[in-house]
Structures are given as structure tokens and as C-alpha cells.
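Enquirer: Based on what follows, work out the 3D shape:
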Amino acid sequence: IIKGKMGESQGKKITLKMARNALRVTVDGRRRLDLSNMQMAEFPRCLLRLADVEELDLSRNRLQKLPEYIERFHNLRWLDLHSNRLAEIPASIGQLQGLLYLNLCNNQLCSRGLPEELGQLDRLRSLNLGMNRLESLPYSMATLRELRELGLFDNQLTQVPDCLRRLPHLRKLNVCRNPIRSPDDDSGRDPIRRVECFYLVDGDGLCETCTQKCREKLGRLDQLRSGVGHAHSSSVWLLTPNSVAKEVQACCRN
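Expert: From the prediction side, this is the model:
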């Protein structure tokens, strides 16, 4: 029985041969290493022999720690670590300067588990931090100037992080099922509002009629501006469910 428990805690051992057999070349010519759903509990050190891969999928395992030597995977553009047991991310992740996509969804990350060095990933375009235990974000994330999509759903945020208003290209921000407090709620009734999603719309691309329609549908624009702040002088933060967002997007296209 003891041996069984030890084997379960250690997880499955991945050998270099197994890793090489899991190596593929994508349709666009990138080397992709897929070790998802392998019951790993530890990051295999043998993967350093394959550190030149451009895509690495370690999702749906039981990893509790990411090693500092992750920085040696300097060619990485795509890193998927969703559905593990990670409680913190090493500062060395900031050395992955070519990273475009990072998925950390469904782990055990709290705010202190995200290093300030995350802000060094200045080419990052998509970041998923959903389904964790985050109460705040490192302010260094304000330097992620290329970030387009950010998932923060199912966390413990009580306000939209202030650093996000400094991201010039952010277009999709999902904060579903966070205890976001309404900026104008001082009545004591229903103090917690569930926010589904933010969409950032460029005001320069809207005609006067469309702008008015957006304001009428979303209503609380002035309160959101005071609570979130301006991302740009010509942009508007829209708090909207998906159904309304589709109407707004259709309005913009017309």
C-alpha cells in the first residue's frame, strides 16, 4: 500500500525516448512537444535535451512546480500548462522573450504566485489565468504592450486590476464569476456583481449613432469610466454579456 501511494505521488516518469516519440511538427513547421494528460507530477529534466521546441503542451497533468530552468526553452512561442496543480510560477519565466501564448488556467495560483517578471514577456498576445485564486495581478503586467486576450474568469478579484488600462492592444478581457464590486453600490443591497466580460471598442471607428446605441445598451458607462479608467482617450470600456456584444459588433460593422 505504501509503495502504491508513493508511486501515485511521484506520478508517471517520462523518459527521453517517450518525449521524443511525442514530438511532432505542426502544419506551419513548428516543433511541438505534446505531453498532456500523462499523469506527470514533476517536470521531467530530460526535456532539457529538447529545449529547442517552439510549442510545449504539459496540460492536464499533476505538476506542482515549474523549474527555474524553464528559461532554457528560449525558442518557446506557445506554452500550455492548464489543469495542473501549480501554486506559483518561477521568476525565470520572464526570460521566455519569444512567448506569444501562455495558458495557466485551472491551477492553484494565488496573487503571490505570479512573479513581477511576468511583465517581461513583452511579445505575449494571449494569457489565460482563469480558474485560479487570484485577488490581484502584478502591476508589471502593464508592460505587456502586445497582449490581445486575457482570461481572468473564476478568480477572487474584487475589482478590475488597474494595470490593465495601460494595455493598448487588449481587446478581450474575461472576468466572469469574480466578486467584482459595483463602483456605485453603497446601498448595502447586492454588493457583489458578477461580471461576464469586457470588450474594448475603438471610439474612432464608431459613428455618432452607433456610439449612442452602445451607451444606451450598456447604460453605466460613466460609472465604469470612474471605476476602471480610460484605456485611451478614444476608447470605451464596455461591460456586456456576449449577446449584447454581438449586437454592438454588428453595429460597428455597419
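Enquirer: all contacts plus neighbour counts: C-alpha atoms, from now on.
Expert: OK.
Enquirer: Could you measure from P44 over to L150?
Expert: Plainly put, P44 is 29 Å away from L150 if you go by Cα to Cα, to the nearest Å.
Enquirer: More neighbours: the two, which one.
Expert: Ranked by neighbour count (other Cα atoms under 10 Å), P44 and L150 place L150 first, with 21 against 15.
Enquirer: another one to check against the first:
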Amino acid sequence: MVKKGKRAQTNRVSLKAAKKAVSMTPDGRRRLDLSNAGLCAFPRCLLKLTDLDELDLSRNRIRTLPDDIGSLSALSRLDLHSNELEALPDAIGRLAGLTHLNLANNRLTSAGLPPTLGVLSHLQSLNLGLNRLDGLPPATANLVALRELGLFDNLFTKLPEIVELAGLTKLNVERNPVSRSAQRDGVSEEVKSERDEAMYLVTESGLCKPCLERCKEERLKRMKVREGRAGGFGEKRKRTYSGLMMPNSVAVLNQDMWRCRMEKK
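Expert: This is a model prediction of the structure:
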């Protein structure tokens, strides 16, 4: 059995344990969840599970990906957020079936993104937030299927060409040194209207201490803004949603849907 959690002692995964941990999603996909498992390296035994559809290795301490990661050609979803990745191998471009790729909260620099990232022609969601990026490979402008893009909390001083993709509907470029005028000029009205929905949800326990403090500060700012807008319109309503933080994890439900569901319980 693969142990998970902050106190887990296991930081290696055997092929036998990995096979036992594979589950089937309601829509029949083979999913392996090794998130928060104390892994310090990418388990090479996983390269033999060539029929995996979804792989979650988030919230570990993985620093590099193997050059032959392309052997996992059946993957449609790959979640690597909250690791210690500084670069991606060229072989990332061989994951031709990827539709969702989450690389948020790593140590990625622009030099660490290979041009082959632009070969992922089926990619619909790409999260690169909370990294050290100031640019993207020109080839990423070829990601014509891209619908959601997260570039928040990076070092962009100008918007990359990828934000001009016709199919892009959700974009998050918050907390970059890019000027507001550049944001207005470089983002279509449709994208701007839905940009706030590109925030992702994660529990507080899944964040490192600096990210947790940053998110708490941001939450306080938003609460003050809402209270200011509510002034003069009757009684102020204050609600808290414990465990709700943002942004560094792919989530199926957006914030409003999540809240509505919690209120019905």
C-alpha cells in the first residue's frame, strides 16, 4: 500500500504497490494518485504502467523528470504541482495525448521549458502559476486546443503570445510585474470576463508555509474589498470557508459551485 501524508515514512514506490494503487474513475479511466507521498524522485517503475490515463504526483519533492517519460503516452492528465522541478525534459512533448498539465508551485524558469511543450496539440489546460517564469517558448503559441492557462505569481513583464490564442477562455496572470495596460491590450474581452474563474482550489494542508501566508494575505484583502462594497446596503454577512485556499491545484468545480454545494450540506 502506498502511504500518503506529511508523516509518511515511505519515499519509494515499488511497481507492485503502484499497480495496487491504480483506481478506475467513474468514466473508466485508469488513475494513479501518489500525491503527498513523500517522494523525492520520480518512481521509474511507473514508466512500465503505459496504460495509465491519469497520474497525480503533486505535493512531493520531485526535482527532475526522467528523459523517457514519453513512454507514458496514454496519459491525458498529469499533475505535478507543488514539487521542486526546475526544468522539463524534451520528452514531455511525446505525451501527445495530454489534455491537462499542472506544473504550478515549482521552481521552473523560462530556460527550463523546452520547445517541445508546444507539440502538445491536445492540451486544453496548462497551469504554470507560482514559478519563476518571465517568458514562454515561442512554440507554445501552437497550443491551439488550449482553453485554460494559469501564469499567476511569476515574473512576466509582458504577456506572452500564447494569451492571444483564439480558443483561450480562462486566463490568470495575477501578481506578475506586467502592467495593467498590457493586460488590457493583450487579453480579449471574453478572456477578461472569465479570468477570475481561473482560480484553482486546494486545501490549506497542501500548501507550503510561504504560499499559505501569501494566500491568507490575499484572502484578507478580498474580504476587505467585499465588506467595503457591502457598506450601506444593509447588514454585512461574513462567511468563512475553512480549508479553501487558492490558487495552485486543478479542480473540477469553480469557487462558486463549491460554495453552493457546501451550503446545501
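Enquirer: how about the strands in the stretch 101-250 of structure 1?
Expert: Counting by DSSP state E, counting those that start in this stretch, the stretch 101-250 of structure 1 has these strands, from start to end: 101-103, 126-128, 149-151, 172-174, 179-181, 192-194, 197-202, 235-239.
Enquirer: okay, these in CSV with distance to D222 of structure 1 next?
Expert: Converted to CSV, those look like this (distance: least, Cα to Cα, whole Å):
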stretch, distance to D222 of structure 1
strand 101-103, 33
strand 126-128, 28
strand 149-151, 23
strand 172-174, 19
strand 179-181, 15
strand 192-194, 17
strand 197-202, 15
strand 235-239, 10
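Enquirer: so which of these gets nearest L48 of structure 1?
Expert: Across the strands of the stretch 101-250 of structure 1, L48 of structure 1 has its closest neighbour in strand 101-103 (19.3 Å, Cα to Cα).
Enquirer: Which strands or helices does that closest one pack on?
Expert: Contact partners of strand 101-103 of structure 1 among helices and strands, from 3 or more Cα pairs under 8 Å, 6 or more residues apart in numbering; DSSP states H and E: strand 78-80, strand 126-128.
Enquirer: and it, how far from structure 2 on average?
Expert: Relative to the matching residues in structure 2, strand 101-103 of structure 1 has an average distance of 0.2 Å after the fit, by mean Cα distance after the TM-score superposition for structure 1.
Enquirer: List of residues touching that strand?
Expert: With Cα atoms under 8 Å, 6 or more residues apart in numbering as the test, strand 101-103 of structure 1 has contacts from R77, W78, L79, D80, L81, H82, L124, R125, S126, L127, N128, L129.
Enquirer: Distance of the last one relative to N174 of structure 1?
Expert: Here the distance between L129 of structure 1 and N174 of structure 1 works out to 10 Å (Cα to Cα).
Enquirer: list residues touching both of these two?
Expert: By Cα under 8 Å, 6+ apart, L129 of structure 1 and N174 have these common neighbours: L150, G151, L152, F153.
Enquirer: what's stretch 95-103 of structure 1 aligned against in structure 2?
Expert: Aligned by TM-score structural alignment, stretch 95-103 of structure 1 falls on residues 94-102 of structure 2.
Enquirer: Show me how far that stretch is from its chain's centre.
Expert: Here stretch 94-102 of structure 2 is found 13 Å from its chain centre; the criterion is Cα atoms, centre = their mean, to the nearest Å.
Enquirer: Also stretch 30-38 of structure 2?
Expert: In this view, stretch 30-38 of structure 2 has its centroid 15 Å away from the chain centroid, taken as Cα atoms, centre = their mean.
Enquirer: didn't L33 of structure 1 look like it was pressed against T26?
Expert: No. Checked against Cα atoms under 8 Å, the pair L33 of structure 1 and T26 is beyond contact range at 10.0 Å.
Enquirer: Which one of the two is surrounded by more residues?
Expert: Legend: neighbour count by other Cα under 10 Å for L33 of structure 1 and T26, higher for L33 (23 against 10).
Enquirer: Could you measure from the more buried one over to L170 of structure 1?
Expert: L33 of structure 1 is 29 Å from L170 of structure 1, where distance means Cα to Cα.
Enquirer: Pull the number of nearby residues for L212 of structure 2.
Expert: 17.
Enquirer: Could you do K3 of structure 1 as well?
Expert: Using other Cα under 10 Å, K3 of structure 1 has 8 neighbouring residues.
Enquirer: Aligned to it, what sits in structure 2?
Expert: Matched across to structure 2, K3 of structure 1 finds no residue, judged by TM-score structural alignment.
Enquirer: neighbours around R30 of structure 2, how many?
Expert: A count of nearby residues for R30 of structure 2, using other Cα under 10 Å, gives 17.
Enquirer: Give the full set of residues in contact with it.
Expert: Counting by Cα under 8 Å, 6+ apart, R30 of structure 2 touches V22, S23, M24, D51, L52, D53, E54.
Enquirer: and R145 of structure 1, how far is that from Q120 of structure 1?
Expert: On the measure of Cα to Cα, R145 of structure 1 and Q120 of structure 1 end up 10 Å apart.
Enquirer: again with L239 of structure 1
Expert: Distance, L239 of structure 1 to Q120 of structure 1, using Cα to Cα: 29 Å.
Enquirer: For the residue nearest to the spatial centre of structure 1, which residues are in contact?
Expert: When Cα atoms, centre = their mean is applied to structure 1, the residue found nearest the centroid is N128 (2.0 Å). Contact analysis of N128 of structure 1 by Cα under 8 Å, 6+ apart lists L102, N103, L104, C105, E149, L150, G151, L152.
Enquirer: make it 6 Å
Expert: The contact partners of N128 of structure 1, taken as Cα atoms under 6 Å, 6 or more residues apart in numbering, are N103, L104, C105, L150, G151.
Enquirer: Please look at A87 of structure 2 and S110 and confirm they touch.
Expert: No. Between A87 of structure 2 and S110 there is no contact under Cα atoms under 6 Å: 8.5 Å.
Enquirer: With that, I have no additional questions.
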